[in-house]
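Engineer: compute the structure for the input listed below.
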Amino acid sequence: MIEKKSEQQKIVVDLTELEKKYSDLKTHFGEENIQIDYYGDSFNKIRITHIPSGKIQLGEKHNTQIENAVQALEKLKMKLISKPKLEIKSNSILVEFLENPIDLQEFKRKKGKHFTTSVTGGTEYYFTPKIQDSIFYVYYYPDLDKEPIDIDQIIVFKSGKNKHTYQDKTEVIIEIRVFNEDSDLGKANLVGLSKTELESEFGNDYLTFNNGIAYSNKNKILTIELDNSKVKSFRYIKLNTENVDQDLIRQIVK
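Structural biologist: Next up is the predicted model:
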């Protein structure tokens, strides 16, 4: 009798662990990025489609839906993590953009004296070189032709003797936040472009979030907020990791 009760408790524990794994895996992918279909005589087999990449993974080995779902999601996760990043690397335009989205010194020259600056703090996901006596600055660039609610910003990492000067040429771009069209940005003048134009330029190998898409390569990410399939705003960030997933994207865009 005791042995039978112990077996029942083990089944309950195993089921609870499976449900937690299933929930964690769905969170990892983002529920909006996966389509789940059940099939088979008892509808216990599962087919999971990863919408951004089009990858499909089946789960058929076990007798229950939850076991097959966990199996399929785990295999899909490994497939996506281990796949070579050839698609994104083959898009030289995207890679070049993420490496150098703007010529900062030329941009500052065009803006002249129309800016303000302040010291700012970093975030837990910012790329932060291990240099003593360093600091983050934010540059604000208001649109002088209108009164925008949101002002474009560039956040830089600065160190050395010129760290408190605007003319510092050794500063490193950490983040760019853009809410307005601005031809001075050059190739980074993305606001107003359609999603189709973005895909034509950068490809369609991206992750999605509630109201936008995210491109990445190595430790650089470009999150784009869309409104009616047009770019409403974007953020470019140099990260402290190359592991870009849904959890990190949610942390960035929240």
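
Engineer: okay, CA-based contacts and neighbour counts for the rest of this
Structural biologist: Will do.

Engineer: run through the strands of the protein in chain order.
Structural biologist: 34-39, 45-50, 55-59, 116-120, 135-141, 152-158, 172-178, 207-209, 212-217, 220-227, 230-238 (DSSP state E).

Engineer: elements contacting the fifth one?
Structural biologist: With contacts defined as 3 or more Cα pairs under 8 Å, 6 or more residues apart in numbering; DSSP states H and E, strand 135-141 has these neighbours: strand 116-120, strand 152-158.

Engineer: what angle sits between the last one and strand 116-120?
Structural biologist: Taking axes from the mean of the first three to the mean of the last three Cα atoms, to 10 degrees, strand 152-158 and strand 116-120 form an angle of 50 degrees between their directions.

Engineer: just say which of the helices and strands packed on strand 135-141 is most tucked in.
Structural biologist: For the helices and strands packed on strand 135-141, the largest average neighbour count (mean count of other Cα atoms under 10 Å) is found in strand 152-158, namely a mean of 21.

Engineer: for it, packing partners?
Structural biologist: Judged by 3+ Cα pairs under 8 Å, 6+ apart, strand 152-158 is in contact with strand 135-141, strand 172-178.

Engineer: returning to that earlier point: and the helices and strands packed on strand 135-141: which comes nearest residue 26?
Structural biologist: Among the helices and strands packed on strand 135-141, the nearest to residue 26 by Cα to Cα is strand 152-158 (33.2 Å).

Engineer: taking their axis directions, the closest one and strand 172-178 sit at what angle?
Structural biologist: Angle of strand 152-158 versus strand 172-178, following the same axes, to 10 degrees, is 170 degrees.

Engineer: pull the longest helix from the protein.
Structural biologist: Across the chain, the longest stretch assigned as helix under DSSP state H is helix 2-29.

Engineer: packing partners for that one?
Structural biologist: Counting by 3+ Cα pairs under 8 Å, 6+ apart, helix 2-29 packs on helix 65-82, helix 246-253.

Engineer: buried residues, the first one. List them.
Structural biologist: Read that as helix 65-82. Of the residues in helix 65-82, 65-74, 76-77 count as buried by neighbour count, 16 or more other Cα atoms under 10 Å.

Engineer: the structure of the following sequence is requested for comparison with the preceding one:
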Amino acid sequence: MLSKKSVKLSSCHASYFEKTANDASATILMVHGNSLSKETFLPQLESEQLDQYRLIAVDLPGNGDTEVNSKTDTSRFSIKGMADFISEFAGNVIDEDLILMGHSLGGHLCIQAASDIDGLKGFFLMGTPPLTTSEMPAAPFNDHPAMGLLFKDELTREELDILADSMHNGSADASKKIKNAFSKTDPTLRSSLGQSVATGDYKDELRELVSIGIAPALVLGEKDELINADYVKEIAESTGWQNSPQIIPEAGHCVQLEASEAVNSLLAEYISFVDSRES
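Structural biologist: I've put the predicted structure just below:
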């Protein structure tokens, strides 16, 4: 049964969806991308394919229904602030082992938070090229007009169209959900996030993954305009599950919205892999 809940954390009340399951074989914590929301995981939360799992999708600070007083504290919008939010949320809501499922920025935040989360069993990362503070093998992101807009607070209608169009491959439903999420985002979030990224105040994600020792599923839409597929492929060959990226045909950046059945099947397959490592 799917329900909407809230939990009080040190900085805010975190809003989240939860779908319970009797004798759940795994718990999945879903973390959305920049200026999106928990609603982008509804195709997973409402799917019969994932009925055997406990599913939780949370709104990050300043996104969706998780409100933060940004007039007095924008630190919650930094990479570290949002990673701390995820680890605190997990510690308050989840008692059992879990898999972190992150989309785009949400995937980066999952890696950033991982060392502070107990019982972590796996990473399912969509549209997330793990970053390193060392020399990168290639540019992780494509040179696309939308990239700069992801760190701009006030967007014109034309700019919002550019952003939304960059995140899907011709899906009107995905476009509507993306634009609705952007309209609900705190107006100071994107520039604060951009300042945090510019300072380099984040962990080396490749080093974190190697240190944790869990092979991540690196999922990428075949038509993703924002992510450099060659970069993801090179990282996956050395670090990823099955030593290759998991490419979703004909999907754009928001694979969970555009190709939910393929994503859900792949997630179930990854969970089986994680479980097999412990048997």
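
Engineer: now the TM-score, please.
Structural biologist: Overlay of the two chains. TM-score (TM-score structural alignment, normalised by the length of the first structure): 0.22; 100 aligned residues with a Cα RMSD of 6.1 Å.

Engineer: residue 216 of the first structure: which of the helices and strands packed on strand 152-158 of the first structure is closest?
Structural biologist: Among those, strand 172-178 comes nearest to residue 216 of the first structure, with 13.7 Å by Cα to Cα.

Engineer: give me the helices and strands touching the closest one, please.
Structural biologist: Strand 172-178 of the first structure packs on strand 152-158, strand 230-238, going by 3+ Cα pairs under 8 Å, 6+ apart.

Engineer: past the strand or helix carrying residue 182 of the second structure, which element shows up next along the chain?
Structural biologist: Element membership for residue 182 of the second structure (DSSP states H and E) is helix 172-183. Downstream of helix 172-183 of the second structure, the first helix or strand assigned by DSSP H and E is helix 189-199.

Engineer: what packs against that following helix?
Structural biologist: Applying 3+ Cα pairs under 8 Å, 6+ apart, one finds that helix 189-199 of the second structure makes contact with helix 79-93.

Engineer: check which helices and strands the helix it packs on is in contact with.
Structural biologist: Where contact means 3+ Cα pairs under 8 Å, 6+ apart, helix 79-93 of the second structure is packed against helix 105-113, helix 189-199.

Engineer: give me the number of residues near residue 177 of the second structure?
Structural biologist: 16 (other Cα atoms under 10 Å).

Engineer: returning to what we had before: for the buried residues of helix 65-82 of the first structure, which one is nearest residue 28 of the first structure?
Structural biologist: Distance ranking of those against residue 28 of the first structure, using Cα to Cα, places residue 77 first at 8.7 Å.

Engineer: let me know the distance separating that closest one from residue 25 of the first structure.
Structural biologist: According to Cα to Cα, to the nearest Å, residue 77 of the first structure and residue 25 of the first structure sit 8 Å apart.

Engineer: biggest helix in the second structure by residues?
Structural biologist: Assigned via DSSP H, the second structure shows its longest helix as helix 260-278.

Engineer: on contacts alone, who are the packing partners of it?
Structural biologist: helix 42-45, strand 120-126.

Engineer: deepest of those, which one?
Structural biologist: Per residue and on average, the most neighbours among those fall to strand 120-126, with a mean of 25 (mean count of other Cα under 10 Å).

Engineer: same for it, what does it pack against?
Structural biologist: strand 98-103, helix 105-113, strand 217-221, helix 260-278.

Engineer: give me that answer again for 6 Å
Structural biologist: Applying 3 or more Cα pairs under 6 Å, 6 or more residues apart in numbering; DSSP states H and E, we find strand 120-126 of the second structure packed against strand 98-103, strand 217-221.

Engineer: of all the ones you listed, which one is nearest residue 176 of the second structure?
Structural biologist: Nearest to residue 176 of the second structure among those is strand 98-103 (17.7 Å), distances taken as Cα to Cα.

Engineer: what are the contacting residues of that closest one?
Structural biologist: When contacts are defined by Cα atoms under 6 Å, 6 or more residues apart in numbering, strand 98-103 of the second structure is touched by residues 27-33, 120-126.

Engineer: how many other residues sit next to the nearest residue to residue 246 of the second structure once chain neighbours are set aside?
Structural biologist: Nearest non-adjacent residue to residue 246 of the second structure, counting by Cα to Cα, 6 or more residues apart in numbering: residue 219, 4.6 Å away. Residue 219 of the second structure has 27 neighbouring residues, counting by other Cα under 10 Å.

Engineer: tell me who's in contact with residue 219 of the second structure.
Structural biologist: By Cα under 6 Å, 6+ apart, the contact set of residue 219 of the second structure is 125-126, 245-247.

Engineer: can those residues go into JSON lines with extra columns for distance to residue 16 of the second structure?
Structural biologist: Below are the contacts of residue 219 of the second structure laid out as JSON lines (distance: Cα to Cα, whole Å):
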{"residue": "125", "distance to residue 16 of the second structure": "19"}
{"residue": "126", "distance to residue 16 of the second structure": "20"}
{"residue": "245", "distance to residue 16 of the second structure": "29"}
{"residue": "246", "distance to residue 16 of the second structure": "27"}
{"residue": "247", "distance to residue 16 of the second structure": "28"}
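
Engineer: between those residues, which is closest to residue 181 of the second structure?
Structural biologist: Nearest to residue 181 of the second structure out of those is residue 126 (Cα to Cα; 18.0 Å).

Engineer: ok so, going back, which of the helices and strands packed on strand 172-178 of the first structure sits closest to residue 6 of the first structure?
Structural biologist: So among these, strand 230-238 is nearest, using Cα to Cα, at 51.8 Å.

Engineer: relative to strand 212-217, how tilted is that closest one?
Structural biologist: Angle, strand 230-238 of the first structure to strand 212-217, by the same axes, to 10 degrees: 30 degrees.

Engineer: who are the packing partners of strand 230-238 of the first structure?
Structural biologist: strand 172-178, strand 220-227.

Engineer: can I get those strands in JSON lines including distance to residue 38 of the first structure?
Structural biologist: Output for those, formatted as JSON lines (distance: least, Cα to Cα, whole Å):
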{"stretch": "strand 172-178", "distance to residue 38 of the first structure": "42"}
{"stretch": "strand 220-227", "distance to residue 38 of the first structure": "32"}
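
Engineer: for residue 117 of the first structure, see how far away the closest residue to residue 155 of the first structure other than its chain neighbours is.
Structural biologist: The shortest distance from residue 155 of the first structure to any non-neighbouring residue, by Cα to Cα, 6+ apart, is to residue 138 (4.3 Å). Taken as Cα to Cα, the spacing of residue 138 of the first structure relative to residue 117 of the first structure amounts to 6 Å.

Engineer: next one: residue 73 of the first structure
Structural biologist: Noted for residue 73 of the first structure: a distance of 46 Å to residue 117 of the first structure, by Cα to Cα.

Engineer: appreciated, that's everything.
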